[in-house]
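In: need a 3D model of the sequence below.
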Amino acid sequence: MAPRPLSPTVWASPQLSPAALPALAAAGVRRLISNRPDGEDPGQPSAAAMAAASRDAGLAFAWIPVSGLPDGAQVAAVADLLADGAPTVMFCRSGMRSTAAWALAERSRGADANALRAAAAAAGHDLGRVPL
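Out: From the prediction side, this is the model:
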């Protein structure tokens, strides 16, 4: 599944493979944010492997692992990274935790909750249980 847009500069994706990163860079993506803890599933690439593949593809990489809903520190870290507007793909197992982290980060910066829910729904994620 290809990353789905949440905003003009942020996309959410299920787990990416290292082999997919050069195509993302060629498409204009400049940063990856992994919200996936290491060892969540057998065979999943580690954060270290994804960081190395990101560097090789010319992408910045941030690892902000989330289990359940993102906490305040995780939301703040995502908000800080996204503040520069660099084209960013966020990923986790399904894209849901990344979508929630994005929405909470945007809400912390004053974005409208209903608009965030609509953008998430358009990307295939239901934020009905996320306290925006």
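
In: could you use CA atoms for every contact and neighbour count after this?
Out: OK.

In: is Phe91 in contact with Ser17, as I believe?
Out: No: judged on CA atoms under 8 Å, Phe91 makes no contact with Ser17 at a distance of 10.7 Å.

In: settle it for me: which of those two has more neighbours?
Out: Counting neighbours by other CA atoms under 10 Å for Phe91 and for Ser17 shows that Phe91 has the greater number, 25 against 12.

In: residues contacting His125?
Out: Gly95, Met96, Thr99 (CA atoms under 8 Å, 6 or more residues apart in numbering).

In: before we go on, could you also do this sequence so I can check it against the first one:
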Amino acid sequence: MTNFRRVTDDFSVTPQIALEDLAAAAAQGFKLVINNRPDGEDPTQPSSAEVEAAARAAGLDYVHIPVRGGPTPDQVEQNYRAVEAAGGPVLAFCRSGTRSIVTWSLGQYQADERSADELIELGAKAGYDLAGAFPR
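Out: Model (predicted):
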């Protein structure tokens, strides 16, 4: 099972999940899965369609917002809106979880919901270095 890393009570990130991890995510109370990984990045990863089918079978909502490199402003906005509309805890993933936490953090920062310092601290507690993610 993949390690779900809690960032806040309502947002967690994880490296690439396996399809069987989606039932565990639902059992842990997640409502939405956000896939920030582009299809075909690694030949062994499940496709977005496969992840979506497994998520929906487990009773989870699903959004695919593929990020290559750093997130674009549109991707940050899409991600922010998806989290806001989720109606419960969100689990986001990519290869390592870094793109997912950066995309979420930028949305929080741009909406003035959290300061850069708070987001850097939350990231560190989850095992991610966000020091370079925000304009200074």
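
In: just give the TM-score of the two.
Out: The TM-score (TM-score structural alignment, normalised by the length of structure 1) is 0.96; 132 aligned residues with a CA RMSD of 1.0 Å.

In: go through the contacts of His125 of structure 1 and say which is closest to Leu81 of structure 1.
Out: Closest approach between the contacts of His125 of structure 1 and Leu81 of structure 1, by CA to CA: Thr99, at 14.6 Å.

In: the closest one belongs to a helix?
Out: Yes: looking at Thr99 of structure 1 with DSSP: H, G, I helix; E, B strand; the rest coil, it is inside a helix.

In: please pull up the equivalent of it in structure 2.
Out: The equivalent of Thr99 of structure 1 in structure 2 is Ile101 (alignment by TM-score structural alignment).

In: now do Leu127 of structure 1
Out: Checking with TM-score structural alignment, Leu127 of structure 1 has Leu130 as its match.

In: wait, that match sits on Asp117?
Out: No: the criterion here is CA under 8 Å, and Leu130 of structure 2 misses it with Asp117 at 9.3 Å.

In: do you have the helices of structure 1 handy? List them.
Out: Per DSSP state H, structure 1 has helices spanning 21-26, 47-57, 72-82, 96-108, 113-122. These are given in chain order.

In: reformat those helices as CSV; add distance to Pro3 of structure 1 and mean neighbour count.
Out: Rendered in CSV, the data for these read as follows (distance: least, CA to CA, whole Å; neighbours: other CA atoms under 10 Å):
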stretch, distance to Pro3 of structure 1, mean neighbour count
helix 21-26, 9, 16
helix 47-57, 16, 18
helix 72-82, 16, 17
helix 96-108, 11, 25
helix 113-122, 12, 17
